[in-house]
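Prediction below, plus the sequence it came from.
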Amino acid sequence: MTVATAKRHNVQRHFSTCHKSHNASYPPSSALRTEKARELKAALGKQQSLFTKPVEKSQQTTEASFRATHFLITNKKTFSDGEVFKEAMMIIAKTVFKDEKNGTDVISTLSNVQLGASTTVRRVTAMSENLTEQLEQDVATCKWFSIQCDESVDCSSSAQLMVFIRMVFDDFSTKEELLTLLPLQTTTRGVDIYNAVKSFLVEKKVPLEKLVSMTTDGAPAMIGRHAGSIAHCKGDTDFPTFLHYHCIIHQQAICSKVTGFEHVMTPVVKIINSIRSKAKQHRIFKVLLEELSAEYGDLLLHTEIRWLSRRRVLQHFYFSLLCEIKEFIQSKGDDISLLEDTEWIPDLAFLTDITGKLNHLNCELQGKGKTVADMISAVNAFKAKMNIFSVHLQKKRVLHFPSVQSVLNDNASASETFDKVVDKYSEVINRLGQEFENRFHDFDQLEPCVSFISNPFVQVEIACIAEQLSATFSLNAGEVEIEIITLQNDLHLKAHQSEPNFWCLVDTEKYKGVCTAAMKVASMFCSTYLCESAFSDMNFIKSKHRTRLTDSHLHDSVRVAVSSYTPDYSKLVTSMQCQVSH
């Protein structure tokens, strides 16, 4: 019998009518009555568990499916790899748990995990939407943000525009995240990039008034004075006044081209290609290296687009495999006079050293979470090193050029040659340093602001720095000047100036202008490293074996693969009807 309405008098009437003997058998407040109530609750629990346990088990297998899919996609695996992964898992389970007490249950549970190709696609889409929701919440709550964007072509010749965002929050914490991956269906002109970005920002209701800066590569479609996407954005009244920077890593790569020395690199690449371009010669050369117990088992290829490989190519060529290369070339009857030229060998050594220093700078500029201060510091340090190197070379000291030093130690005649070419090397160093000075003038203008934010208690011309901050970040110069004076005389803040989270201790209402400048600096990108890195992931995901991958599935896969957010698995599981695998 059921009670229509759970009111007190209804329940009491039901009890006195249908359970007359209950009070006599189980007196109120007695231990017997308490035990009976416990038994009835336990029976009800068992009855309910008959239905809840399968549901819970189904939810667990669905969550396992989401977690496994996330693992596969972050490792850039295909959708169909889920089935292979599950089959391998089942083989392991049947082998390991076949004699265990609960082995059958374990194997049965694993077999219910949904990892089919179509299921994996739905899981990736669901996780991408969940990660997008988390991003949109952060974009709405952040104080300021900057974006970096770059365009590339995937393996099916579709143009893809990658956009990353860096957000700063009230506690001065920052997040870097993929904002979107936009396909450009036809042309990739500046107006096309502008329209794609503007449409996305409007559609997603991104607060444009919080935009601080945009960082791009140096392509005309990006930074063209009249037709570039940046020019279109700056001419759009919906966009605020924002800063724009050409990727510092790209600029460094352009600066490196002034070193020249094609008379060294061209023959080296030609010799390497002559060995590696023909399969038979390549096999014979590797056998020769093995017979001679060479330090390395093969030569490295070099291409212009992968210019970071230059230093390793040169180092392997001269300092590890030169004798083997000469012997191999002689065995074919070719001329090796260049490889024994006492004027060419020092040039090879110098180019090896200088490319090594450029590579080291490039690696310092790469990576996630790099701040403006980190990048400006690295570039300034390199320019200072160039000055020192030039002074040393003029004094005929090669302390910072180990490859040149090695050549001079091994070859007495090379010392005479070095005396003749030392001025040429010094000129290359000076030219490289001057190119850095010319290229990075936009960062030189930003440097005083970044330096002050990094150390607000340094002695500066207050009026001057206040004008620079106000001009750079659209602030009131008078208010900023007063805030700087007050800040530098705040004894409490002075006592905590060395703490890494210093700006979290500053009252954002009292020092509104200075804190705004600090937040904007914290939000800024100086390179397109995240875009370049994500393009590598994109090309791995959409390879020549997956050319039919749609733009939407590519976007979802890239987001799941590169996102710093963790999918909300509980929310994902509860939002769908859980079913076991077929």
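That came through, no problem.

CA only for contacts and neighbour counts going forward, please
Noted.

Count the residues that sit near Met265.
By the measure other CA atoms under 10 Å, the count of residues near Met265 is 18.

Buried residues of stretch 404-419, list them for me.
Going by neighbour count (16 or more other CA atoms under 10 Å), the buried part of stretch 404-419 is 404-405, 407-408, 414-415, 417-418.

Okay, and which of the residues you listed map to strands?
Among these, the subset assigned to strands under DSSP state E is empty.

how about these in CSV, adding distance to Leu487?
Output for the buried residues of stretch 404-419, formatted as CSV (distance: CA to CA, whole Å):
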residue, distance to Leu487
Val404, 51
Gln405, 52
Val407, 56
Leu408, 57
Ala414, 60
Ser415, 59
Thr417, 59
Phe418, 56
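
try it against this one:
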Amino acid sequence: MDKSKPFFEAKEREPKRAKLDSTGSFHIQAQAITEASYVLSYCIVRDKKPYTIGETLVKPCLLECTKIILGDKAAQKIADLSLSDSTVKSKINDMSTDIKRETIEEEFLFCGPLTAKTTPAADVMNLVSDFFSKEHLNRGKLIGVCADGAPAMLGCRAGFAQCNVHEIPEQLQEFLELTNNSALKDDFKELSIEHFWVQAQRLYPNISLAALKMLIPFVSTYLCESAFSAMLTIKSKSRNRLEVEADLRCALSTTTPNIKILVSSKKTQKSH
């Protein structure tokens, strides 16, 4: 068979183009597919949708649109994209872990089921204490407790806030009591911050002195309410056995996961 020299040179270059190291086309395409899977999984959890929407709606729509706009060859690359419910859940768990590693403020930290073996307040207290211990968080830096107003949370004798008072340094007890004083909350709206803390000194001398050095606003129920609303949306009747902690962290956190780093840490494999 008579073949020209350029023909054989082209054949010689083909294995080099398809080499499997980090510079090869296979690896680059596999990384792009993995990154796309993370991005779409993040979109699904941020919109609080079921995992199955990836495989039943998102991927079919991508395939059809790509085929129409870019042709069958480009659509074949989309076909390699994995968006099964198990893949989406795995990607959400990865992103949740990545977000948790970041230094975050006023963010979702954790959620857990109540065992009902103790009083509701004590059960919540045990969950919070376990989390603080596991994550090596300093309880001494706790400066406020915000709850939804239920007796189990704010009861004067057995509420979570009252349980917490006995667990934190003594100098912060005044602040926790003050944040549940409705009369002072009204004063806080009407007076300047400086005048408010001067007036509060009669009942709360220690915390007022500290506040006058570094002004501290009242805690807000907004994050509690938004988290509870998100949980009701994610954990619907058809998904009532779902463990929602990773989903809530991704859905609520203003800290975004570093998808590039997650992709580079994965051994990318072609999906089937």
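Nice, I can see it. Remember, it's a predicted structure, so these values are computed and weren't measured experimentally.

still on that earlier bit, taking the buried residues of stretch 404-419 of the first structure together, which two end up most distant?
Greatest spatial distance among those (CA to CA): Gln405 and Thr417, at 13.0 Å.

Against Cys111 of the second structure, how distant is the residue mapped onto Ala227 of the first structure from the second structure?
Taking TM-score structural alignment, Ala227 of the first structure has Ala158 as its aligned residue in the second structure. Ala158 of the second structure is 21 Å from Cys111 of the second structure, where distance means CA to CA, to the nearest Å.

Relative to Ile271 of the first structure, which of the buried residues of stretch 404-419 of the first structure is nearest.
Using CA to CA, those come closest to Ile271 of the first structure at Val407, 20.7 Å.

quick one: contacts for that closest one?
Listed by CA atoms under 8 Å, 6 or more residues apart in numbering, the contact set of Val407 of the first structure reads 345-346, 349, 414.

Can you tell me what it aligns to in the second structure?
Val407 of the first structure maps onto nothing in the second structure, by TM-score structural alignment.

follow-up on the earlier one: so the match of Ala227 of the first structure touches Val165, yeah?
No - look at Ala158 of the second structure against Val165 with CA atoms under 8 Å: they stay out of range, at 10.9 Å.

for the first structure, longest helix please?
What stands out as the longest helix in the first structure, according to DSSP state H, is helix 31-74.

Give the other helices and strands that that helix contacts.
For helix 31-74 of the first structure, the packing partners by 3 or more CA pairs under 8 Å, 6 or more residues apart in numbering; DSSP states H and E come out as helix 81-96, helix 117-141, helix 551-562, helix 569-574.

mind checking the SS state of the match of Ala227 of the first structure?
Three-state call for Ala158 of the second structure (DSSP: H, G, I helix; E, B strand; the rest coil): coil.

Now for it, how many residues are close by?
Number of residues near Ala158 of the second structure (other CA under 10 Å) recorded here: 16.

Could you check how far it is from Val124 of the second structure?
Distance, Ala158 of the second structure to Val124 of the second structure, using CA to CA: 11 Å.

which residues of the first structure fall in strands?
144-153, 159-168, 174-184, 211-216, 243-246.

could the ones you listed be laid out in JSON lines, adding distance to Ser536 of the first structure?
Formatted as JSON lines, these follow (distance: least, CA to CA, whole Å):
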{"stretch": "strand 144-153", "distance to Ser536 of the first structure": "10"}
{"stretch": "strand 159-168", "distance to Ser536 of the first structure": "11"}
{"stretch": "strand 174-184", "distance to Ser536 of the first structure": "13"}
{"stretch": "strand 211-216", "distance to Ser536 of the first structure": "17"}
{"stretch": "strand 243-246", "distance to Ser536 of the first structure": "20"}
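
could you dump those strands to a markdown table with mean neighbour count and distance to Leu549 of the first structure?
Below are the strands of the first structure laid out as a markdown table (neighbours: other CA atoms under 10 Å; distance: least, CA to CA, whole Å):
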| stretch | mean neighbour count | distance to Leu549 of the first structure |
| --- | --- | --- |
| strand 144-153 | 24 | 14 |
| strand 159-168 | 23 | 13 |
| strand 174-184 | 20 | 13 |
| strand 211-216 | 24 | 27 |
| strand 243-246 | 20 | 32 |
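
wait, which of those strands is closest to Leu135 of the first structure?
Closest of the strands of the first structure to Leu135 of the first structure is strand 174-184, at 7.7 Å (criterion: CA to CA).

Need the contact partners of the closest one.
Taking CA under 8 Å, 6+ apart as the rule, strand 174-184 of the first structure contacts 135, 158-168, 192-193, 196, 369, 522-523, 551, 555, 559, 562-564.

Ser426 of the first structure touches Met386, doesn't it?
No - counting by CA under 8 Å, Ser426 of the first structure sits too far from Met386 to count as a contact (9.5 Å).

My read is that Asn258 of the second structure contacts Asp98, right?
Yes - taking CA under 8 Å as the definition, Asn258 of the second structure is a contact partner of Asp98 at 7.0 Å.

Which of those two has more residues huddled nearby?
Just comparing Asn258 of the second structure and Asp98: by other CA under 10 Å the higher neighbour count belongs to Asp98, 18 against 12.

Which residue of the first structure is paired with that one in the alignment?
Per TM-score structural alignment, Asp98 of the second structure is aligned with Asn130.

Check the mean deviation of stretch 53-63 of the first structure from the second structure.
Superposing on the second structure and averaging over aligned pairs (mean CA distance after the TM-score superposition for the first structure), stretch 53-63 of the first structure comes out at 1.0 Å.

Pull out the buried residues from that stretch.
For stretch 53-63 of the first structure, burial by neighbour count (16+ other CA under 10 Å) applies to 57-63.

Repeat that for stretch 218-236 of the second structure.
218, 223, 227, 230-231, 234-235.

and Ala121 of the second structure, what does it touch?
The contact partners of Ala121 of the second structure, by CA under 8 Å, 6+ apart, come to 152-153, 158-160, 163.

Please report which of those has the highest neighbour count.
Phe160 (26 neighbours).

Distance of that residue relative to Cys224 of the second structure?
Taken as CA to CA, the span from Phe160 of the second structure to Cys224 of the second structure is 14 Å.
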